[in-house]
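Asker: coords below, sequence missing:
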């Protein structure tokens, strides 16, 4: 608060080593943004570790798990306080490496595939960051914070900012790198809660917030287009998904698209504001989902759930509050950031595509949230009749209770804190209430959509194909798994048959060996009959002598 009010920031340089007047320095940037974000990450991770004490109570390797989570948080801290690309890369790579270890924590083939997809997609961003480091050699220092505004239109800075955007797109799972985010749900639920609220996926957005001064208009336009498409795609996909954790993961992706798109419109403070409020309710949402899965004997399919409000009232209450906060219902924390983002977007001179896609995405958010509530909390239970749902897990409930108050009140507190001078938003009446209209429309559509009998007997083939296309994130997981493996292997087999075993064999080794064998056979005939040859040559020689 002091740093915000006084507009201070501290830039610390810690000298690690000095050899022949060459210094190796660790730089730390402490300003209101890094301190606020660090406090959020630390608070959420403390709640998650507290929660996982009971969630993984039967696990023999729980200490290893806690250590991995602590390493994860440490990497994030390093990333937040670094104004230097080298130390950012350390934190960035630490996040990628530890997230791989956490995704494959439950050791089975699905986890290994998901972990590999996560690690390899994030490697693209790491390489982009390494290339940005190489380009920054031209400036004589890697403290990017000094160069952003001064060298904005310089050609090296354009390349660096493009590489940073590429790195952020992979880490924050925007199109075309989205498929790893739902796959990473193979991790234990406390990890999902931490990863999808405040650490791994927000690292890309945070990096872009730090770099936002250096983006040219064309970069901003590209980022806006990609992120708005991601927001729409994931909102649509969540309406066709049946896995509880994947629905929440897709909702994270949708919110990341929202943050990126408002950042691309120039509102980096708004993106940061939404980042913080989203971290709170998304962590709580995952914790509730974890409690439900824990009670349902590790079943994640929402079609088996129902009537949980009777057996798990507190968890359902937390789930509903965080869901409504996610939808942007007035006066919960999500409303303050989301409504402000949409109103600022409405005030800009924008084309109809951006305007519509923002509002449709908001409607879709409410739609899948209400679908989730309809499937899980309302009606009778669809699980086996000998169930034992209970809320005796006190540690898990305490961990969730720590977050619920912040989910309700933190939005207004942050809006006073981050924007000390009030924004003046002037919109016509219909544009002003458009957000509320979309929320209620989304509620209604979500409720109607849930009542569809989605058993495959009743559906036409066209609808099946459409729902399959939407639920698979526009075929992105297939492109990034089969698309990378399958076609290369098929091409390899064609190449092997037609070139290695085909034409190159015909014109190469086998042709040469055939020629050699053929010629050597001729020579062999001559050499085997050498006396005959001698006499024939003798006769020819005599004839030659007689003629001439």
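Answerer: It's in. Because the structure is predicted, anything quoted here is derived from the model rather than measured.
Asker: Only C-alpha atoms from now on, for both contacts and neighbour counts.
Answerer: Noted.
Asker: Grab the most central residue of the protein for me.
Answerer: With distances taken as Cα atoms, centre = their mean, the residue of the chain nearest its centroid is residue 173 (2.9 Å).
Asker: Does residue 174 fall in a helix, a strand, or a coil region?
Answerer: coil (DSSP: H, G, I helix; E, B strand; the rest coil).
Asker: Tally up the residues packed near it, please.
Answerer: Residue 174 sits with 28 neighbouring residues when counted by other Cα atoms under 10 Å.
Asker: Which residue is the nearest non-sequential neighbour of it?
Answerer: Distances taken as Cα to Cα, 6 or more residues apart in numbering put residue 230 closest to residue 174, at 5.8 Å, once the chain neighbours are dropped.
Asker: what's downstream of the host helix or strand of residue 272, the next helix or strand?
Answerer: Element membership for residue 272 (DSSP states H and E) is helix 268-295. Remark: after helix 268-295, the chain's next helix or strand is helix 308-311, criterion DSSP H and E.
Asker: Any chance you could list what contacts that following helix?
Answerer: Contacts to helix 308-311, defined as Cα atoms under 8 Å, 6 or more residues apart in numbering, come from residues 316, 376, 377, 378, 381, 389, 390, 391.
Asker: Below is an additional structure, to be compared with the one above:
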């Protein structure tokens, strides 16, 4: 037990010190405009060199400082949350390995060195999703790792295509990649980013990954795994200017944030609601990036990481207090028993909605204003407006069912803010959710954006948010006090609540088709022609040849006589 306590304390201190160290370095790099590049040559073949590269510029160090800060809070939080687990040490090592893999992705401007961290994220996330060993976790882990393998294959293909450049340091070739001949490479990078950031049609794995412990969810769905794809696209953003990839990414990301916001309004699992809100915000980041504003996307990435990690940690405290239930219908009136946790949860929810002067306001409000001001198509504009309203709707729904509302708790629930470790770990992120939005806006945008729009468009975000809050709260009050009218529209509710049937399409039909194809391929190829023409066939052929050679080398008189007679017969036949 002593080792467990020291382990989470030591991890928190080390990662916290490293976070402030890299944060200071990023400020120095930002003010001086300098960056450092460290390169190790692993192997060289003709003009191709395989190198391991680390880049230390203000973007990578600032993001790494946020990741380390959130990781230190999550690890300290895990010391209380996972205290009774017999595999506590394994959990802590896996989380540290996960943070290390994310650091590899952040600091690498080279596709080969990125692949190390990219694969590490996929592998360790699988190990964390199946941490609670049951059938549901195994299915969720398999869906997660197989979905991410698509992105790994896309990265491998882009590595092969970039071989013609003579180097895989893509950061030096971004201006050359603006040319349309590099369209396939950019498409493959976009596919790999879509799989990691769970965009359509790879969205099914993100809510399924909620089978992992809540501290893992707080880390994975705020600043590490799902943001790796967004970060990669930010690095590649200058190569996407004027490309067809931008239009494709805009439509996909807008559909994703609308679908996730709609699905969260029909979901009752607390962690899945927060996961779907993460998916919606990832769509916001990628959509504004596809419009040509990677700096805004990066700012929202950082501010979202803080309040989303805080929201997951509050959800973990709530789940602990209500005996492990995750259904929000078994909660209610928590504000009377857990005022501090409810205050942090409300703070992060309001920041998610873009409440004025919280962290999410500075990035989200600017994103919506820039999107409304830019040359955006009508479909994307409507999706932006509807996704904004749906975000406030599911937030008010979550507040109504779990925090205020009617008391639906069981009699044996011991609900209180008594855990000091969990409360302390949330305090730092609570401060970040309040102040870091303004700090980031001062740091990243020393010169203000020029916003030119009508009064109606300017006030549209406020109107949509207010309308969404009103509709969300009123609908939930009616649904509790009246008959379950959703049963009258069962098919529609199932469709919207299941992310447009994406989990079914990602598992049942595709897996069955691949299993049938795999069985046929195994019989015909792996155990058929590949064996005959491959290893087994070559083995039998070489075995016969070696037996003949061996018998010739035995110096047997019979063999020589037979050989002599055969050669004599052949010569006679030839001359006759």
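Answerer: Received, thanks. What you see is a predicted model; the values in this text were computed from it and never measured.
Asker: that older thread, what range in the second structure does the helix holding residue 272 of the first structure sit on?
Answerer: The aligned range for helix 268-295 of the first structure in the second structure is 294-321, by TM-score structural alignment.
Asker: mind listing what's buried in the matching stretch?
Answerer: 294-321 (16 or more other Cα atoms under 10 Å).
Asker: One more: stretch 414-434 of the first structure?
Answerer: Result for stretch 414-434 of the first structure [16+ other Cα under 10 Å]: buried residues 414, 415, 418, 432.
Asker: wait, is residue 17 of the first structure part of a strand?
Answerer: Yes. Assessed with three-state DSSP, residue 17 of the first structure lies in a strand.
Asker: Nearest residue to it in space, please, no chain neighbours.
Answerer: residue 24 (5.2 Å).
Asker: what does residue 339 of the second structure give?
Answerer: In this structure, residue 339 of the second structure finds its nearest non-sequential neighbour in residue 417, 7.5 Å apart by Cα to Cα, 6+ apart.
Asker: count of neighbours near the aligned partner of the one you found in the first structure?
Answerer: Under the alignment (TM-score structural alignment), residue 417 of the second structure maps onto residue 391 of the first structure. Residue 391 of the first structure sits with 16 neighbouring residues when counted by other Cα under 10 Å.
Asker: wait, residue 391 of the first structure sits on residue 312?
Answerer: Yes. With contact defined as Cα atoms under 8 Å, residue 391 of the first structure reaches residue 312; the gap is 5.9 Å.
Asker: roughly how far apart are the residue nearest to residue 339 of the second structure and residue 319 of the second structure?
Answerer: 13 Å (Cα to Cα, to the nearest Å).
Asker: ok, back up a step: just the buried members of the contacts of helix 308-311 of the first structure?
Answerer: With neighbours counted by 16+ other Cα under 10 Å, those contain buried members at 316, 376, 377, 381, 391.
Asker: quick one: the third one and residue 394 of the first structure, what's the gap?
Answerer: Taking Cα to Cα as the criterion, residue 377 of the first structure is separated from residue 394 of the first structure by 21 Å.
Asker: Next: the first one.
Answerer: According to Cα to Cα, residue 316 of the first structure stands 15 Å off from residue 394 of the first structure.
Asker: Would you verify that residue 330 of the first structure is located in a helix?
Answerer: No. With three-state DSSP as the criterion, residue 330 of the first structure is located in coil rather than a helix.
Asker: Around it, how many other residues sit close by?
Answerer: Neighbours around residue 330 of the first structure, by other Cα under 10 Å: 14.
Asker: Ok, the one 5 residues further on next?
Answerer: Other residues lying near residue 335 of the first structure total 22 when counted by other Cα under 10 Å.
Asker: Please consider this matter closed, and thank you.
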